[in-house]
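> any chance you could fold what I've pasted below:
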Amino acid sequence: MRLTALPAFQDNYIWALQTPDDRAVFVDPGEAGPVLEAAAQGMQPAAVLLTHHHDDHIGGVAELRRQWPRLRVFGPVDERIGLEHEQVADGDRVQLTGFDLSVMAVPGHTRSHIAYFGHNHLFCGDMLFSLGCGRMFEGTPAQMLASLKRLAALPPQTWVCCGHEYTLANAVFARHVDPTNAALQRRQQEALDMRSRSRPTVPAVLANELQCNPFLRTGEAVIRDAVAAHLGQFPADEVDVFAGLRRWKDGFRA
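Model (predicted):
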């Protein structure tokens, strides 16, 4: 399998997972142009996978359907996705010639957010980012934490394919929370080097995220103590740690 990150808008990525015979599934095409360009260079669209209803993740589908009227589109059960698609839910599988991906319900960023896992790749939309996680627009801290723990339990060598190029900004906050973490320092420098060469910082390896990403480490004393110092009180439990960390990030200015 070949993976390609197609830049869109200011900092989105549309992911293309491609078989050796050039068939590709495209994940979260917020705009059609990058997919059309990839198709012109030889990729043959096999399907579109949607993780959630936000327009920067689904906005290009209508135009793609005009180009390929029989293009299969998979997405969550959500009435806000105003286009015909094959609805999938937790435990379902997307099986196409050359592709087999399982569907995971990961509410938190939105109530109906899903992720796709297969071929050692996780397509997680705006749920999990390198060194960070999505904002809680609709979910609760308990839901978001449970979803992140579910993703964290995938095989350590999983490639984490998220929807935005946020790694450098996330690294600044993560270093503020956990300034002595050597693995995090290395990851920040790696990301700086990649961006200096106009390369994507993702996909990230899950094993590395488990060492560096504070939102995947809310059960560790160093993160709990940092949140306690920021809040001025000791968190009641791990959900409270996560909630405090997410609020801290929401208001953080470097």
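
> can we go C-alpha only for contacts and neighbour counts from here?
OK.

> list the buried ones in the host helix or strand of L151?
Element membership for L151 (DSSP states H and E) is helix 141-152. For helix 141-152, the buried set under the neighbour-count rule, 16 or more other CA atoms under 10 Å, comprises P141, A142, Q143, M144, L145, A146, S147, L148, K149, L151, A152.

> to check against the first, give me the structure of this:
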Amino acid sequence: MKSLQYDILPIRAFNDNYIWLIKPSASQYITLVDPGDANVCLQYIEENKLILHTILITHHHNDHIGGVDKLKDYCKSKNWPLTVYGPLSDNIHCVTVDAIAGGIINIKDTSLSFNVLALPGHTHGHIAYVSDNEVFCGDTLFSGGCGRIFEGTPTQMFNSLSKLASLPTSTKVYCAHEYTIANLAFAKEVNNSNRHLINYIDEVKSLREQGKPTIPTSIEKELLINPFLRCNDEEIIQSTQRYSNQKLSSDEAVFTQLRVWKDKF
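Reported below is the predicted structural model:
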């Protein structure tokens, strides 16, 4: 996805969700990512005279799929062909084409394509959509944090985050929630000598005071400030060992206790 050819815009939903809208600059055809609320999407579509032809789903939680059926009905009433990609392994009834991990999705009538990346942990079948310089990662990686482990295991989530961390550092990260301020409060608790983190907290506070999103972030930024991607950092190891009152002998062990700590923070 080339930045000069595509616009990526957030549609805000519920308390803190972002539904991502992808639009080729010279076209009215759009793709939506994780549209949990149909009403805010339809309002934007109608106000801007857009045509919906593709939906990308990362996982089955209702705040990510709850608007799909209504959007399908709307497109049918307009005689707009609509393709809904998503992981059938995550038991999503509204998907029309299985987004198989390791596969490639080509968005019709555009030059836009995505690699499908398996990210189990938050849910069993969670996936991400990866283009040249962007990743739409649902509820796996957030700025300054990561998703809760509802269905998978700590090992799965650790491995999923490692996959994301290995993407090119320039990759922009489009996650599905505005959790950054809360995440950074925890990050500071475990890594309070990190100057990159302290500076980022000031940047994020300024953005939120202006009502602006903190997303997208980038892999480069997250490697500097996100404790869940920095489990080999000595200060984070020591902090987590003090919290858990045990010796932690691997990055994965640190991650596991860090996630337990964050759940109770």
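
> would you pull the TM-score for this pair?
Laid over one another, the chains give 0.96 as their TM-score (TM-score structural alignment, normalised by the length of the first structure), with 252 aligned residues with a CA RMSD of 1.1 Å.

> which part of the second structure lines up with stretch 171-182 of the first structure?
Per TM-score structural alignment, the counterpart of stretch 171-182 of the first structure in the second structure is residues 184-195.

> what is the end-to-end distance of that stretch?
13 Å (CA to CA, to the nearest Å).

> which residues are in contact with that stretch?
Outside stretch 184-195 of the second structure, the residues that touch it by CA atoms under 8 Å, 6 or more residues apart in numbering are 144-145, 197-198, 201, 225-227, 235-236, 239-240, 262, 265.

> what about 7 Å?
With CA atoms under 7 Å, 6 or more residues apart in numbering as the test, stretch 184-195 of the second structure has contacts from G144, I201, N226, P227, E235, I236, S239, K262.

> measure the last one to L184 of the second structure for me?
When you say that, I think you mean K262 of the second structure. 11 Å.

> between these two, who's got more neighbours?
When K262 of the second structure and L184 are compared for neighbours, L184 comes out ahead with 23 against 14, by other CA atoms under 10 Å.

> could you work out the most separated pair of the contacts of stretch 184-195 of the second structure?
I201 and S239 (19.5 Å; CA to CA).

> more neighbours: which of the two?
Applying other CA under 10 Å to I201 of the second structure and S239 shows that I201 carries more neighbours, namely 21 against 17.

> G86 of the second structure corresponds to which position in the first structure?
Per TM-score structural alignment, G86 of the second structure is aligned with G75.

> neighbours of the residue nearest to that match when sequence neighbours are not counted, how many?
Sequence neighbours aside, L50 is the residue nearest to G75 of the first structure in space, at 4.6 Å (criterion: CA to CA, 6 or more residues apart in numbering). Burial measure for L50 of the first structure: 29 neighbouring residues, criterion other CA under 10 Å.

> swap in T31 of the second structure?
T31 of the second structure: 21 neighbours (other CA under 10 Å).

> what helix or strand is it on?
In this assignment (DSSP H and E), T31 of the second structure forms part of strand 29-33.

> can you tell me which helices and strands the next helix or strand after that strand packs against?
Using DSSP H and E, the helix or strand that follows strand 29-33 of the second structure in sequence is helix 38-47. Under the contact criterion of 3 or more CA pairs under 7 Å, 6 or more residues apart in numbering; DSSP states H and E, helix 38-47 of the second structure touches helix 68-77.

> mean shift of the helix or strand just after the helix it packs on relative to the first structure?
Counting by DSSP H and E, the next helix or strand C-terminal to helix 68-77 of the second structure is strand 83-86. Mean deviation of strand 83-86 of the second structure relative to the first structure after superposition (mean CA distance after the TM-score superposition for the first structure): 0.3 Å.

> which other residues reach strand 83-86 of the second structure?
Applying CA under 7 Å, 6+ apart, the set of residues contacting strand 83-86 of the second structure is H53, T54, I55, L56, I57, T58, V95, T96, V97, D98, A99.

> please identify which helix or strand holds the first one.
Taking DSSP H and E as the definition, one finds H53 of the second structure inside strand 51-56.

> just want the angle from that strand to helix 68-77.
Calculated by axes from the mean of the first three to the mean of the last three CA atoms, to 10 degrees, strand 51-56 of the second structure forms an angle of 150 degrees with helix 68-77.

> between strand 51-56 of the second structure and helix 38-47, how big is the angle?
Counting by the same axes, to 10 degrees, strand 51-56 of the second structure lies at 140 degrees to helix 38-47.
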